[in-house]
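Enquirer: Make a model of this:
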Amino acid sequence: MTGIIVVFPNKDNATNIRNLLARGGMDVIGVCSTGAQAMHYADTVDDGIVVCGYRMKDMMYTQLREYLPDSFEMLLIASQDKWSSGDVEGVVGLSTPIKVYDLMNTMNMMLQSMDRKRKKRKKEAKNRDPKQQETIRRAKELLMERNNMSEGEAHRYLQKNSMDSGTNMVETAEMVLSIMAE
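Expert: Have a look, this model is predicted:
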C-alpha cells in the first residue's frame, strides 16, 4: 500500500490538503507538522508520497528527503523560486498557489508511477534464483544478529546500499557477507 503523508508547519494547511486528497479518493495515513513525525509515519508503510512545504518546524524539505527511504517520493508545494533552485532526486514540485486540479493530477501521476515501480520490484524479486535468495537471506540474518536490526531494517539497509553503490541487491548482500565475516 502506498501511504500518503501530509507535512506542513501550519496544521490547518496540512488538514486542508488532507481533506482535498481524501475527497479525491486517496488514503492519507498521517497529517503532521514536523519532519520527525513524518519519518514515524514513513516507517509504518513500504512506500509512499510525502506532500510537504518548503520548511517544516524542525527541518527543510531537502533534509526530510534525505532521511526518507528511497521507496518514497515527495511532492513539494512551495513558491517556484524555492523548489526550482535545487534538483533533488525524488522530489516533484507544485508552485503556490496550488489548484485542486493540478494537485489531484500530480498525485495520481505519482501514485501510478509508484505502482509501476512496485510491480517491477516484485517481478525482479521473483526472478532471483534460490541461491541468490539464500545469499540475501544470510546477509539479512547477519545484519539482524550483529546490528540488532529487524528483518525490515536489514532489507532496507541492503536496498539502500545497493542503490547507493549502483550494484544489484545480490552483489550488495555478498559484500556484506564478505565484510562482516572477517
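
Enquirer: Going by C-alpha atoms from here, please, whenever you check contacts or count neighbours.
Expert: Will do.

Enquirer: Which parts of the chain are strands?
Expert: Under the criterion DSSP state E, the chain contains strands at 2-7, 28-32, 47-52, 72-78, 91-95.

Enquirer: Now render those as CSV, adding distance to residue 60 and mean neighbour count.
Expert: Shown next, in CSV, are the strands of the chain (distance: least, C-alpha to C-alpha, whole Å; neighbours: other C-alpha atoms under 10 Å):
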stretch, distance to residue 60, mean neighbour count
strand 2-7, 11, 25
strand 28-32, 14, 20
strand 47-52, 10, 25
strand 72-78, 11, 22
strand 91-95, 13, 19
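
Enquirer: Distance to residue 147 added to those, as TSV?
Expert: Output for the strands of the chain, formatted as TSV (distance: least, C-alpha to C-alpha, whole Å):
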stretch	distance to residue 147
strand 2-7	28
strand 28-32	29
strand 47-52	24
strand 72-78	24
strand 91-95	31
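
Enquirer: One more, please, to line up against the first structure:
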Amino acid sequence: MTSIIVAFPKVEDAKNIRNIIVRNGYQVSAVCVSGAQVLQAADNLGEGMVVCSYRFRDMQYDHLKECLPKDFEMLLVASEGVLGGCVDSDIVRLCLPLKVHDLINTIEFMQASLIRRQKKKKKMPKVRSEKEQKIIDEAKKLLMERNSMTEEEAHRYMQKCSMDSGTNLVETAEMVFALMTS
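Expert: Below you'll find the model as predicted:
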C-alpha cells in the first residue's frame, strides 16, 4: 500500500483530512504541520504521496515539491485562486471546499499511478557498474577459454547457475572465477 503523508499548517485540519482518508480504507503514515516534517517523513518512507496545503510556516508547496524525493507525488488542496497560480504539471490539485468523494477518488487514482510506476521500475534491467560488468566479462572469458564455449553459451551457463543457486549474476561470476583459478 502507498504511504500517505497529510500536511496542513493547522493540526486540526491535518487530523480531519487524515480521519477522512483512514475511514475510507487508506493508511496515513504521517501527519505534519511543517515542510521540514514532511521532508523528514518522506525520507524515512522512500515513496508515496503528500496531501497538503499550499503554505506552511517554513515553506510553500512549490519549494516542498522540489525537495521531496522523486518517488513522491503531491496532492495540493487549496482555493481556486491559489490553484490557478500553480504551474507545475506534476502536482495533482483539488479545489476547496473539499468533497470527500473527490479526495478519495483522487487518492485512488494517484495510488494506481504510483503502483504502475513501481511495477515499471521493477521490470527495468538493473544497470551494472563497470567493476561488476568487468567481473562478469572475465568469468565469461575464462569459461570460453577452458570449456570451448561461445560468449553466448558462457553467459547462458552463468545465468542458469545464477538462477539455480539463487544468487545474482555478479556473485555467480565471482564463484566461477574463484573455482576456475584455484
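
Enquirer: Just checking the distance from stretch 13-28 of the second structure to the centre of its chain.
Expert: Remark: stretch 13-28 of the second structure is offset 22 Å from the chain centroid, using C-alpha atoms, centre = their mean, to the nearest Å.

Enquirer: what residues does it touch?
Expert: Residues outside stretch 13-28 of the second structure that contact it (C-alpha atoms under 8 Å, 6 or more residues apart in numbering) are 1, 3-8, 31-33, 100, 104.

Enquirer: before we move on, back to that, out of the strands of the first structure, flag the one nearest residue 134 of the first structure.
Expert: Closest approach to residue 134 of the first structure among the strands of the first structure (C-alpha to C-alpha): strand 47-52, 24.6 Å.

Enquirer: what's that closest one in contact with?
Expert: Here strand 47-52 of the first structure makes contact (C-alpha under 8 Å, 6+ apart) with 1-8, 38, 42, 61, 69, 71-77, 110, 114.

Enquirer: ok, now stretch 165-177 of the first structure?
Expert: For stretch 165-177 of the first structure, the external contacting residues (C-alpha under 8 Å, 6+ apart) are 132-133, 135-136, 138-140, 142, 158-159, 161-162.

Enquirer: quick one: which of the residues you listed is nearest to residue 119 of the first structure?
Expert: Among the contacts of stretch 165-177 of the first structure, residue 159 lies closest to residue 119 of the first structure (C-alpha to C-alpha), at 16.0 Å.

Enquirer: what residue of the second structure matches up with the closest one?
Expert: The pairwise alignment with the second structure leaves residue 159 of the first structure unassigned, based on TM-score structural alignment.

Enquirer: residue contacts, residue 159 of the first structure?
Expert: Per C-alpha under 8 Å, 6+ apart, neighbours of residue 159 of the first structure: residue 169.

Enquirer: ok, 10 Å please
Expert: 69-71, 153, 167-170, 172-173 (C-alpha atoms under 10 Å, 6 or more residues apart in numbering).

Enquirer: Just the helices from the first structure, written as ranges.
Expert: 11-23, 35-42, 61-67, 80-83, 100-126, 130-147, 151-165, 169-180 (DSSP state H).

Enquirer: May I see these organised as TSV, with distance to residue 89 of the first structure added?
Expert: Converted to TSV, the helices of the first structure look like this (distance: least, C-alpha to C-alpha, whole Å):
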stretch	distance to residue 89 of the first structure
helix 11-23	23
helix 35-42	18
helix 61-67	9
helix 80-83	12
helix 100-126	14
helix 130-147	27
helix 151-165	13
helix 169-180	21
